[in-house]
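Student: got a sequence here, can you build the structure:
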Amino acid sequence: MEHALIRPAVPDDAEAIGRIHVAVWQHAYAGLLPQQALDELDPVARGAWWRKGLITGAASAWVAVRGGEIVGFAGAGPAVGEPEITQLYTLYVLPEHHGTGVAGPLTAAASGDGPALFNVLDGNARAIRFYEKIGFRFDGHTSTERLFGIEVVEHRMIRD
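Tutor: Modelled structure (predicted):
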């Protein structure tokens, strides 16, 4: 399989990013978040959100392109409350491209090679294995958040 081209996202990528965002949430969070809420996610609305963010600079992302198709994206920025550390906010790769070597370069492009952190949803075993493989480890910090009307636990993973 050909290597993916990793490049900064542009507003014209927003539709594909929105589609991937929703598809990956529906796949990765099945059984972890309410199914009805996952089923109701709207890729068009998510794409519009990304388009606006990419145009205004409120959001930034890197995309992975393989065979002319965007197959994943990642976004990072200063960590909330710890701006000297990069926080990986998003890393989503279409399920059919899992294990193909796309996620590592996307992570590197978005988060650089310095200290970084990522909050992973409790129970997201696949993501945990991936982040451990590329050098992230749990630091013992957990937080709770409300998503779709339920309280979820996230665990912080860091890369020194």
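
Student: contacts, neighbours, all on C-alpha from now
Tutor: Fine.

Student: residue boundaries of the helices in this protein?
Tutor: Counting by DSSP state H, one finds helices in the chain at the ranges 14-28, 35-39, 43-56, 103-111, 125-133.

Student: who does the third one touch, helix- and strand-wise?
Tutor: Other helices and strands packing on helix 43-56, by 3 or more C-alpha pairs under 8 Å, 6 or more residues apart in numbering; DSSP states H and E, are helix 14-28.

Student: structure for this one too, so we can compare:
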Amino acid sequence: MSPLVVREAGVDDADEVARVHVRSWQAAYRGLIDQSVLDGLSIAERATGWRRLITDPLPTTLGLLVAERDDRILGWTSFGSGRDPDGLADAEVYGIYADPDAWSTGAGHALLDAAEQRMADAGHARAYLWVLDGNVRADTFYARHGWIEDGAIKIEERPGFTLCEHRRVKLLAP
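Tutor: Prediction:
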């Protein structure tokens, strides 16, 4: 087995990023989001969105990284300047997902470490991320990596479902 490589994503990675995104949601959010919503997720639709975001990133975006082994993308993370309206002007991990077959392989750890370093290198002293309520696996992962709940909650209405999330924060190494 070759080593795990973390690298910047390119437009040619959009299909694999979308595959990981959909498979991860379907596994991690089972029982937390209506099953019909999870079953209706489309890799092709997500890939179109990822191609657009890779080609024309948000002005706040600092990076979209993938973890890859043996030419297979195992996970990804996107991150940048904070987008929350509550005045928290820190960095934000927009998303971090690993293919369920890659859970507990070190891919998520490598991605989170790389994102934290990139955010710190960009001058951010702190970062935050949002975790879907009830996602014990993610909460355990983030707690192991020093991310602490700060009591903030967010309710986001999406077509056909509602996301209830809580925020975790972390001081970044200089």
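
Student: hang on, the earlier thing: export the helices of structure 1 to JSON lines and tack on distance to T86 of structure 1?
Tutor: Output for the helices of structure 1, formatted as JSON lines (distance: least, C-alpha to C-alpha, whole Å):
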{"stretch": "helix 14-28", "distance to T86 of structure 1": "21"}
{"stretch": "helix 35-39", "distance to T86 of structure 1": "28"}
{"stretch": "helix 43-56", "distance to T86 of structure 1": "19"}
{"stretch": "helix 103-111", "distance to T86 of structure 1": "6"}
{"stretch": "helix 125-133", "distance to T86 of structure 1": "15"}
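
Student: closest to Y92 of structure 1 out of those?
Tutor: Using C-alpha to C-alpha as the measure, helix 14-28 is the one of those that comes nearest Y92 of structure 1, at 6.2 Å.

Student: and the closest one with helix 43-56, angle?
Tutor: For helix 14-28 of structure 1 against helix 43-56, the angle by axes from the mean of the first three to the mean of the last three C-alpha atoms, to 10 degrees is 130 degrees.

Student: what does helix 14-28 of structure 1 rub up against?
Tutor: With contacts defined as C-alpha atoms under 8 Å, 6 or more residues apart in numbering, helix 14-28 of structure 1 is touched by 38-39, 41-48, 50-51, 54, 70-73, 92-95, 124.

Student: from those, keep the buried residues only.
Tutor: Among the contacts of helix 14-28 of structure 1, the ones that count as buried by 16 or more other C-alpha atoms under 10 Å are 38, 41, 43-44, 46-48, 50-51, 54, 70-73, 92-94.

Student: show me what H98 of structure 1 aligns to in structure 2.
Tutor: When structure 2 is aligned by TM-score structural alignment, the residue opposite H98 of structure 1 is W103.
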